[in-house]
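In: Output the structure for:
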Amino acid sequence: MLSTILAETEHEAAPMIAEPWVFALIAAVIFVVLAIVTWSYRDVANRHSDKVSSHDAGHGGHH
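Out: Now for the predicted structure:
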């Protein structure tokens, strides 16, 4: 029984499909892409302030 347990402890886990640095690189690239997408939406609410002000004037300015 002891030999069976020792044989099982030497058993290798499932092989990785890539090196660990590849996973870190993929995560970093995804993070940068999401940061660029988020940055591209900056100041969106203020781009059309002329439309908002004319809408508020016509509807009493309440929301």
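
In: Please make it C-alpha for all contacts and neighbour counts, starting now.
Out: Noted.

In: report the longest helix in the chain, please.
Out: helix 20-40 (DSSP state H).

In: what's in contact with whatever helix or strand comes next after that helix?
Out: As assigned by DSSP states H and E, the chain's next helix or strand after helix 20-40 is helix 49-58. For helix 49-58, the surrounding residues in contact (C-alpha atoms under 8 Å, 6 or more residues apart in numbering) are Gly61, His62.

In: To check against the first, give me the structure of this:
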Amino acid sequence: MSVHELVLAVETAESSLPFPAIVFAGIAAVTFLALAVVVWSFRDVANRHSQKTGGQAGHGADHH
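Out: Below you'll find the model as predicted:
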């Protein structure tokens, strides 16, 4: 078996992607944006619930 035949055998044995590479990039971008929306939706949770705990209680503040 010559080197040329070996290279051809390896090239034909490669598996192809089910989608073009740009589709995988698009899926990754959409996933990243969806997770960013989730993080953005929780951006003010600590401040919304601060009245229930009395402000900074539990964060080193002394309330004696």
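
In: quick one: the longest helix of the first structure to the second structure mean distance?
Out: Compared with the second structure after fitting, helix 20-40 of the first structure has a mean deviation of 0.4 Å; criterion: mean C-alpha distance after the TM-score superposition for the first structure.

In: Check which helices and strands that helix sits against.
Out: Judged by 3 or more C-alpha pairs under 8 Å, 6 or more residues apart in numbering; DSSP states H and E, helix 20-40 of the first structure is in contact with no other helix or strand.

In: mind checking how far that helix is from the chain centre?
Out: Relative to the mean C-alpha coordinate of its chain, helix 20-40 of the first structure is positioned 7 Å out (C-alpha atoms, centre = their mean, to the nearest Å).

In: Residues contacting it, please?
Out: Residues contacting helix 20-40 of the first structure (C-alpha under 8 Å, 6+ apart): none.

In: Go again with 10 Å.
Out: The contact list for helix 20-40 of the first structure (C-alpha atoms under 10 Å, 6 or more residues apart in numbering) reads Ile17.

In: What range does that helix cover in the second structure?
Out: Using TM-score structural alignment, helix 20-40 of the first structure lines up with residues 21-41 of the second structure.

In: Of all the residues in that stretch, which ones are buried?
Out: Buried residues in stretch 21-41 of the second structure, counting neighbours by 16 or more other C-alpha atoms under 10 Å, are absent.

In: Next: stretch 52-63 of the first structure.
Out: So, applying 16+ other C-alpha under 10 Å, stretch 52-63 of the first structure has no buried residues.
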